[in-house]
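A.B. asks: Sequence and predicted model, in that order:
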Amino acid sequence: MARVYATVDEYQAYPGALTATAQTAGLLAKASRMLERLVLRYCVYDVDTVTGLPTHPVVAAAFRDAVCAQVAWWDRIGDSSGADAVGWGSVAIGSVQLGRSVTAVSGEDAAARQLAPEVLDALNDPALVPDIFWMGAVTSC
C-alpha cells in the first residue's frame, strides 16, 4: 500500500492551500510518491513496521507539510502533471499560422515536475535534528 503523508483535512489547514477539491486526495498521494522518489528515499528516519510512516511526530509533521506544500504549488501553477509545459512548434488553421520555439517536448522540465521551494523549507526545519532525521543519506550493504 502506498504511503500518503497528509490528509485532505491537513491540506485544508496548511497555510497557502487553496480549497480542497475532489482531486485533492489523489494529488496528496501523487505528491507523496513524488517526494519519496526524489527526496525521502535518500533520507534516514524511523518508520512504523506496519505502515511505513515515520514514527517521530516532528518527522511526520515535516513530511505532511512537504506534501501539502507540493500540492499547494501545483494549485498555484495550475498543473500537476507537467503537460502544460509541453510545447508546440506551429499550428495552422486555414490561412492563419502560429509558431513558437519548442524547448520542451516532454513535461520533465515543467514546474509541476520540480519540487516546490516550500518542500525543502519543510524538510530543512531546525527541529529535524540528526537524532531523528538525516536528509541525503546514501548507504550500501
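C.D. replies: Nice, thanks for sending it over.

A.B. asks: C-alpha only now, for contacts and for neighbours.
C.D. replies: Noted.

A.B. asks: Asp9: what secondary structure?
C.D. replies: Going by DSSP: H, G, I helix; E, B strand; the rest coil, the secondary structure assigned to Asp9 is helix.

A.B. asks: Distance of it relative to Ala104?
C.D. replies: 36 Å (C-alpha to C-alpha, to the nearest Å).

A.B. asks: Neighbour count for these two, which is higher?
C.D. replies: Comparing Asp9 with Ala104 by neighbour count (other C-alpha atoms under 10 Å), the higher total belongs to Ala104, at 13 against 10.

A.B. asks: surely that one meets Val86?
C.D. replies: Yes: counting by C-alpha atoms under 8 Å, Ala104 touches Val86, with 5.5 Å between them.

A.B. asks: what do these two both touch?
C.D. replies: Between them, Ala104 and Val86 have no joint contacts when contacts are counted by C-alpha atoms under 8 Å, 6 or more residues apart in numbering.

A.B. asks: putting a second one here so we can go through both:
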Amino acid sequence: MIIYATSAELQEWIGEATLPPKAASFLRSASLMVRTETMTAVYATDPEGMPTDPKVSAAFRDATCAQVAAWDGMGIDPSSAGVPSAAPVRSKKLGSGGVEYDTSVNSSVTAFQAKKEAANNLCAESWMILQQAGLMPGGVQRG
C-alpha cells in the first residue's frame, strides 16, 4: 500500500509537538482515500506507484496530511467509520455511583451522520489541494 506522507510530515503539517493517536493508521487510511479519489488522474509514477513530479507528490502528501488533520480536529477515527459506539459521558458521580450519557445535539443522529460522512469523504481542504494540482475531475491539464 502506498502511503503519501510520513509521521514527520504530518507533524510539520499540524504544527504540534505530538502526533494524533493512531497517526500511522490515519495516514494509511487518508492515503487510501486520496488514491481512490484520484484514480482517474494522469501523472507519472515510479515502479512503486509514487508520483515522480515533485508538485504532484507534494499535492498527494499535503492532501493526506490535511485529511488526517481534519479527522483529528473532528475527533473522527476512520477505522470506526466515524461513528462512536456509544454516546459520550456527560457527567459522573462518585458517591452512590452513576453515569449520565450526553444525548444532546453532539450525540444526535445528525451528528453521527456528519461524522460518518467526514470519515468516508475527503475534507474540503484535501479536495482543493488535489483539484488545484489538476488531479481531480475537471482539473487543469498542463502540457
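C.D. replies: That came through fine. All values derive from a computational prediction rather than experimental measurement.

A.B. asks: what's the average per-residue distance for the longest helix along the first structure once overlaid on the second structure?
C.D. replies: Among the segments of the first structure that qualify as a helix by DSSP state H, the longest is helix 57-77. Relative to the matching residues in the second structure, helix 57-77 of the first structure has an average distance of 0.3 Å after the fit, by mean C-alpha distance after the TM-score superposition for the first structure.

A.B. asks: Give me the residues contacting that helix.
C.D. replies: Outside helix 57-77 of the first structure, the residues that touch it by C-alpha under 8 Å, 6+ apart are 5-6, 10-11, 14, 16-18, 24, 27-28, 31-32, 35, 45, 53-54, 80, 111-112, 115-116, 118-123, 125, 127-128, 132-133.

A.B. asks: among those residues, which ones are buried?
C.D. replies: Buried by 16 or more other C-alpha atoms under 10 Å: 5-6, 11, 17-18, 24, 27-28, 31-32, 35, 45, 53-54, 80, 111-112, 115-116, 118-119, 122-123, 128, 132-133, out of those.

A.B. asks: Now, those residues that are in strands?
C.D. replies: Within these, membership in strands is found for no residue, as judged by DSSP state E.

A.B. asks: now the helices for the first structure?
C.D. replies: Secondary structure of the first structure, counting by DSSP H: helices at 8-13, 24-38, 57-77, 117-123.

A.B. asks: Could you list the buried residues of the third one?
C.D. replies: What that stands for is helix 57-77 of the first structure. The neighbour-count criterion (16+ other C-alpha under 10 Å) identifies 58-75 as the buried residues of helix 57-77 of the first structure.

A.B. asks: so it matches what in the second structure?
C.D. replies: Under TM-score structural alignment, the alignment places helix 57-77 of the first structure onto residues 54-74 of the second structure.

A.B. asks: if we can go back for a sec, tilt between the longest helix of the first structure and helix 24-38?
C.D. replies: 110 degrees (axes from the mean of the first three to the mean of the last three C-alpha atoms, to 10 degrees).

A.B. asks: mind checking how far helix 57-77 of the first structure is from the chain centre?
C.D. replies: From the chain centre to the centre of helix 57-77 of the first structure is a distance of 7 Å (C-alpha atoms, centre = their mean, to the nearest Å).
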